[in-house]
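this one's structure only:
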């Protein structure tokens, strides 16, 4: 039985694609190698979103290819967004690669792996919009947490973003198929279901009837045996009263919303082809906090878009100080070829962009410190994820901490808790982005 090794880079949506590919390979008789050195064929599922992701992908491809000399590897398959973006260049400049699959061709992964195993060169580059939306999964997450991709692609056409050219237009999955998959995940013991898409708020609007189906989907998910239902991402101009009411009223939906704002300057936002401005965003976030008690917010921001003035950057900083968003990811503008923003005049110097990012990160660290301090003395429900040997403490996440992007709670416990269990922890202190605490006795 041949062995396959897989490395998945980039976002959670890419991870789900990797899970689908592993399921297809296992069904075709491939065994999954725990160590890439033991793999007969290696697969690297790439991200090609921004320059840093492209660099990481190329480095990973070259590192994996070395197993052809140092291990038993006979072939290398590369899939994902970088392939979709640079297929011809990769075939010409990276002879280490034996087979490639674009984002519309994940179902060809078995053929690609067989070709690579046989020492053949192959390319599978079907139309992005033809990508299968359904299929089995060999999950790569812990048994208690699963990503739940409800749509593929994006039709927003933001001026700085290449995703529509990598993933195709927005395509919602059918409700029946989603509910069947969700029930299977619940039956398998998943306790934290993370609903993902490039924009989950548009779910259903491309289906017959053009209805916003996310509220209905969430109600149905909350009828299943999940403990937490977490939402990523909600676009600010697509949040309806009905959706807010569902989020507020369903106890299983964690009161943590990731709402990408990107900026607050109306001029900058229009250059990005995005709606809203700082005043509208402030009103929206205040309304959400008023209607959803305990709400914790996350957003993503871009600094250094071409033409961003000092005054516009200062307005962004003032907004963050005023609104006090608990979680913020800030990124320097990356001029990606094929995007409108890459061709704009008044490109900003890299050092200026880096300095602006550092200013926002420093400002935001104070907001996070204040938030963490506000939790001291509180008993919070923590999803236990394991034991940290270095810290000699158990660790996990609260509802306010999403996977990988936020902090952890490190806590003492007299009796060993079960990974995947929900533990009451009294918060006693904080350290950087993390909280410290003690498991409540008798609970």
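Sure thing, it's come through. Bear in mind the structure is a predicted one, so any value in this text is a computation, not a measurement. Numbering: from 1, shown residues only.

Every contact and neighbour count from this point should use C-alpha atoms.
Will do.

Distance-wise, check the residue nearest to residue 332 when sequence neighbours are not counted relative to residue 350.
Leaving aside its sequence neighbours, residue 332 sits nearest to residue 303 (CA to CA, 6 or more residues apart in numbering; 5.2 Å). Residue 303 sits 11 Å away from residue 350, going by CA to CA, to the nearest Å.

Next: residue 285.
Taking CA to CA, one finds residue 285 at 31 Å from residue 350.

again, but for residue 81
For residue 81, the distance to residue 350 - CA to CA - is 25 Å.

more neighbours, those two?
It is residue 81, of residue 81 and residue 350, that has more neighbours when counted by other CA atoms under 10 Å, with 28 against 13.

didn't that one look like it was pressed against residue 44?
No. Using CA atoms under 8 Å, residue 81 is not in contact with residue 44, being 10.9 Å away.

Report the buried residues of the top helix by length along the chain.
When the chain is parsed with DSSP state H, its longest helix is helix 350-374. The neighbour-count check on helix 350-374 (16 or more other CA atoms under 10 Å) flags 353, 356-357, 360-361, 364-365, 367-369, 371-373 as buried.

Residue 116 versus residue 190, what's the distance?
Counting by CA to CA - residue 190 and residue 116 are separated by 35 Å.

Could you list every helix and strand that the longest helix of the chain packs against?
strand 296-303, helix 310-323, strand 327-332, strand 422-431 (3 or more CA pairs under 8 Å, 6 or more residues apart in numbering; DSSP states H and E).

Reformat the ones you listed as JSON lines; add mean neighbour count and distance to residue 112.
Putting the helices and strands packed on helix 350-374 into JSON lines (neighbours: other CA atoms under 10 Å; distance: least, CA to CA, whole Å) gives the following:
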{"stretch": "strand 296-303", "mean neighbour count": "20", "distance to residue 112": "36"}
{"stretch": "helix 310-323", "mean neighbour count": "16", "distance to residue 112": "47"}
{"stretch": "strand 327-332", "mean neighbour count": "20", "distance to residue 112": "35"}
{"stretch": "strand 422-431", "mean neighbour count": "20", "distance to residue 112": "42"}
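
Put this next to the previous one:
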């Protein structure tokens, strides 16, 4: 066990990562050495930032806590603290079942951890954090919580009502990050498109993105986790007009069958969904759409699933993920529907739809062969430099594998010509 060392372990989404980066900054201000997701966990203090989204994520979080509990018993680590969505949602159960944890904190009260160990929380560092991503990009969280009432989703149980962060605070954070070398901003929230309704009584995301794009040093802005119902269409104008706003939209659609959309409480129809996608592609030529779909929600018939398959084939999403329904305690579905679809059927449907998407992705990538793209370089691997185009978000989207014909510098932009393509990777050469 290393004295004066704090190990931070982040599980789940990029929104959790931002919270971890903020608490890391506070620990550093209090004189600790901090490591994030360390190769060797041996800190005087270990903090696990948990995910409670679906069963698999919950299991991963609990298994990590149990593993660390054993390390604590053996004297390999000191204090063990748990924060985040899982403990926000299941606090009493976790306190009862995991006595090896010194203290649990929820999604929003982690500042209390610092005072509980006799340290200070520095308000003047509230916008500051230790970036754990490559220095040239960062995640920018513009809101907490969610006011949607989707049948299957437990996130509002953990995060509460939607709370937009004031534009001035966001601009301050962006400027601070630019000073630290950040060029690319992944704008995140549980629901980006709702931004501003609580604070400004209007959908203010288009204005926020414009204000961000005016800040010197902001090279790319990429938008994640929009909601399709009542989409703020002025955002498409901003995306079309502003060169540093990536032509990319991550918008979770979940399903397309009208019966399923109604049962899921999505407040949109099949026809409106098709119209939304058509308008996005007409107003922003070349836009790449990422979506997430769900299979196996209670009530999903073979006919509903066939409609979803047809949707994927017709729309041809540039980026698509899917997952099987999880019957989450406390949700509308849990209270009102039976989880009657066998897990085997869910997995079969999931595999089928992802096989279709893999073929589509391969065709879309192949069509890029011979074209040149602006690429930001993330890292150097043994055989390639690895970067991304404006259409690719870190971790989830295809990468550009660049042949080592030149000496390149991570964090810089390069013009790269695509020479070969696979379903989930492009291969290219830097134009000299």
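Yep, that arrived. Here the structure is a predicted model, which is why all the values come from computation and not from measurement.

before we move on, back to that, which residue numbers in structure 2 go with the helix or strand just after the longest helix of structure 1?
Under the assignment DSSP states H and E, the closest C-terminal helix or strand after helix 350-374 of structure 1 is strand 379-388. Here strand 379-388 of structure 1 aligns to structure 2 at residues 372-381, judged by TM-score structural alignment.

buried sites along the matching stretch?
Buried-residue list, stretch 372-381 of structure 2, by 16+ other CA under 10 Å: 372, 373, 375, 376, 377, 378, 380.

Identify all contacting residues around it.
Stretch 372-381 of structure 2 has contacts (CA atoms under 8 Å, 6 or more residues apart in numbering) with 134, 385-390, 400, 408-418.

And stretch 49-64 of structure 1, by the same measure?
Here stretch 49-64 of structure 1 has contacts from 9-10, 36, 42, 44, 46-48, 76, 78, 81-82, 96, 161-163, 334, 336, using CA under 8 Å, 6+ apart.

three-state assignment of the residue lying closest to residue 211 of structure 2 once chain neighbours are set aside?
If the residues on either side of it in the chain are set aside, residue 211 of structure 2 comes closest to residue 171, at 7.6 Å by CA to CA, 6+ apart. Following DSSP: H, G, I helix; E, B strand; the rest coil, we place residue 171 of structure 2 in the helix state.

burial count for the residue mapped onto residue 171 of structure 2 from structure 1?
The equivalent of residue 171 of structure 2 in structure 1 is residue 179 (alignment by TM-score structural alignment). By other CA under 10 Å, 15 other residues sit near residue 179 of structure 1.

so residue 179 of structure 1 touches residue 222, yeah?
No. Under the criterion of CA under 8 Å, residue 179 of structure 1 is not in contact with residue 222, lying 10.9 Å apart.

With residue 220 of structure 1 as the reference, measure out to the match of residue 171 of structure 2.
For residue 179 of structure 1, the distance to residue 220 of structure 1 - CA to CA - is 8 Å.

Same check on residue 144 of structure 1?
Taking CA to CA, one finds residue 144 of structure 1 at 19 Å from residue 220 of structure 1.

ok, those two, which is more surrounded?
Set side by side, residue 144 of structure 1 and residue 220 show unequal neighbour counts under other CA under 10 Å, the larger going to residue 144 at 21 against 13.

Tell me who's in contact with that one.
189, 190, 191, 192, 420.

got a list of contacts for stretch 401-420 of structure 2?
So stretch 401-420 of structure 2 is in contact with 134-136, 366, 368-380, 383-387, 425-431, going by CA under 8 Å, 6+ apart.

just stretch 198-206 of structure 2 next, same as before
162-164, 166, 192-197, 232, 234-235, 238.

Okay, now that stretch: how far is its last residue from its first?
So stretch 198-206 of structure 2: terminal residues 15 Å apart, CA to CA.

cool, stretch 30-42 of structure 2 as well?
Rule used - CA to CA; the end-to-end distance of stretch 30-42 of structure 2 is 19 Å.

For the stretch 1-150 of structure 1, just list every one of the strands.
3-8, 31-32, 41-46, 75-80, 99-101, 122-124, 145-149 (DSSP state E, counting those that start in this stretch).

can you check the stretch 151-300 of structure 2 too?
Counting by DSSP E, counting those that start in this stretch, the strands of the stretch 151-300 of structure 2 are 163-164, 184-188, 220-226, 245-251, 288-295.

Tabulate those (a markdown table), appending distance to residue 34 of structure 2.
Listed next are the strands of the stretch 151-300 of structure 2 as a markdown table, based on distance: least, CA to CA, whole Å:
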| stretch | distance to residue 34 of structure 2 |
| --- | --- |
| strand 163-164 | 29 |
| strand 184-188 | 24 |
| strand 220-226 | 28 |
| strand 245-251 | 32 |
| strand 288-295 | 34 |
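
Residue 71 of structure 2 is nearest to which of those strands?
For residue 71 of structure 2, the closest of those is strand 184-188, at 34.2 Å, according to CA to CA.

start and end residues in structure 1 for the closest one, please.
Under TM-score structural alignment, the match for strand 184-188 of structure 2 is residues 192-196.

which residues touch the matching stretch?
12-13, 144-151, 226-233.

Separate out the buried members of those residues.
12-13, 144-151, 226-233.

coming back round to it: of the contacts of residue 144 of structure 1, which stay in contact in structure 2?
Among those, the ones still in contact in structure 2 (both residues aligned by TM-score structural alignment, their matches' CA atoms under 8 Å) are 189, 190, 191, 192, 420.

Out of those residues, grab the one that's most surrounded.
Going by other CA under 10 Å, residue 192 tops these with 25 neighbours.

Roughly how far does that one sit from residue 252 of structure 1?
Distance from residue 192 of structure 1 to residue 252 of structure 1, by CA to CA: 9 Å.

Residues that sit against both of the two, list them.
Joint contacts of residue 192 of structure 1 and residue 252 (CA under 8 Å, 6+ apart) are 226, 227, 228, 229.
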